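*Asks:* build the 3D model from these lines:
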Amino acid sequence: MNSLFGTYECKVDTKGRLPIPAGLKKQLADCMEDGFVIKRSVFQQCLEIHPMKNWEKIMIDLGKLNRFVKKNSDFIRIYTAGVKMVEVDSNCRLQISKDLVKYASIDKDVVLSSSVDFIEIWDKELYESIINNVDDVDFAQIAEDIMGNLNEDE
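*Replies:* Have a look, this model is predicted:
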């Protein structure tokens, strides 16, 4: 799978079924049969959809952590809390469990936002408030700090 890109708006039905937008279907075509993992985000009140192949790589990395170090054990427990394996149904939808819908405060309107190799699922109002709240973040400075030195080694 190549890097994912794009932001998509859609609606979750009352049963928690999330339709996969056409633009994402094309990008995820090689992952659809393997299924996905939906989990809580570490840093934000949103959910993450990980293609199963990517999730397996994450699990390999977590498996390398020494479980006799309390911090590692605590991290694994919290990181994997609420993780659900999901498959795409015949109508190209993913089922989001009620506990995850509640965690992310998902009502009806959602935004699917690509994040390189996974997709974030946001309640639309919450997403817009985070994106539009530029007063708390100096994005230009963050961009310079993170991306400004990328080509120095070339």
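
*Asks:* contacts, neighbours, all on C-alpha from now
*Replies:* Will do.

*Asks:* so the residue nearest to the spatial centre of the chain versus I142, what's the distance?
*Replies:* Nearest to the mean C-alpha position of the chain, counting by CA atoms, centre = their mean, stands E48 at 2.1 Å. The gap separating E48 from I142 is 23 Å, by CA to CA, to the nearest Å.

*Asks:* could you also give me the structure for this next sequence, so I can compare it with the first?
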Amino acid sequence: MATFAGQYNATIDDKGRVVLPSAFKKAMGEMQLEFVVVEKNRRSKCLDIHTVDTWERGVEKFRAKLSPETNPMHDKLLQLYFQNFVHVGVAANGRINIPNEFLEYAGLKDKVSFLGMQTSIRLSTAVSAQESVSDEDYLDMLKMIDGQNT
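*Replies:* Sure thing, here's the model as predicted:
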């Protein structure tokens, strides 16, 4: 399984094409990289990029919680769930063409940021220094997770 870490900036051209950072292509290694799955991340209003294997595992985990054959609400939820994803081809140079609907959803126009999130890659607007979190705020968040909020 590929592990992604680090942040890289890139540019999306006017046709919605962007090249995956070489570090992420290298992390995918021997995996067949014909397709990736792009997800509309509804929690963070950005896009997440998954390898097909990682995406399929996530779908199996989600489907195991549902009974769409007998529960109409589960059927509707499954339909809504799959509307968040699209398979896109990966060119030999690592270029992917993201559908306009997905770019518009995440507000992606030209300058973008790839962020490795262990098993996926987050694609969002380029983060300026003013939008970044201070070291103090970051450490406070870590303390909250550790239960040390003092």
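
*Asks:* sec struct for the residue nearest to the residue nearest to the centre of structure 1 when sequence neighbours are not counted, please.
*Replies:* For E48 of structure 1, ignoring the flanking residues on the chain, the nearest one in space by CA to CA, 6 or more residues apart in numbering is E120 at 4.5 Å. Assigned by DSSP: H, G, I helix; E, B strand; the rest coil, the conformation of E120 of structure 1 is strand.

*Asks:* residue ranges for the strands of structure 1, please.
*Replies:* In structure 1, the strands defined using DSSP state E lie at 7-11, 17-19, 36-40, 47-51, 84-86, 93-95, 109-114, 119-123.

*Asks:* can I get those in a markdown table including distance to G148 of structure 1?
*Replies:* Shown next, in a markdown table, are those (distance: least, CA to CA, whole Å):
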| stretch | distance to G148 of structure 1 |
| --- | --- |
| strand 7-11 | 25 |
| strand 17-19 | 37 |
| strand 36-40 | 30 |
| strand 47-51 | 27 |
| strand 84-86 | 37 |
| strand 93-95 | 38 |
| strand 109-114 | 22 |
| strand 119-123 | 25 |
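
*Asks:* now Q27 of structure 1. Nearest residue, chain neighbours left out?
*Replies:* L4 (6.6 Å).

*Asks:* now the longest helix along structure 1 on structure 2. Mean distance?
*Replies:* In structure 1, assigned by DSSP state H, the helix with the most residues is helix 52-63. By mean CA distance after the TM-score superposition for structure 1, the fitted helix 52-63 of structure 1 averages 0.8 Å away from its aligned residues in structure 2.

*Asks:* what lies in contact with that helix?
*Replies:* Under the criterion CA atoms under 8 Å, 6 or more residues apart in numbering, residues 31, 34-37, 76, 117 lie in contact with helix 52-63 of structure 1.

*Asks:* quick one: buried residues of that helix?
*Replies:* If you call a residue buried by 16 or more other CA atoms under 10 Å, then helix 52-63 of structure 1 has these buried ones: 52, 55, 62.

*Asks:* measure how far that helix is from the centre of its chain, please.
*Replies:* In terms of CA atoms, centre = their mean, to the nearest Å, the centre of helix 52-63 of structure 1 is set 14 Å apart from its chain centre.
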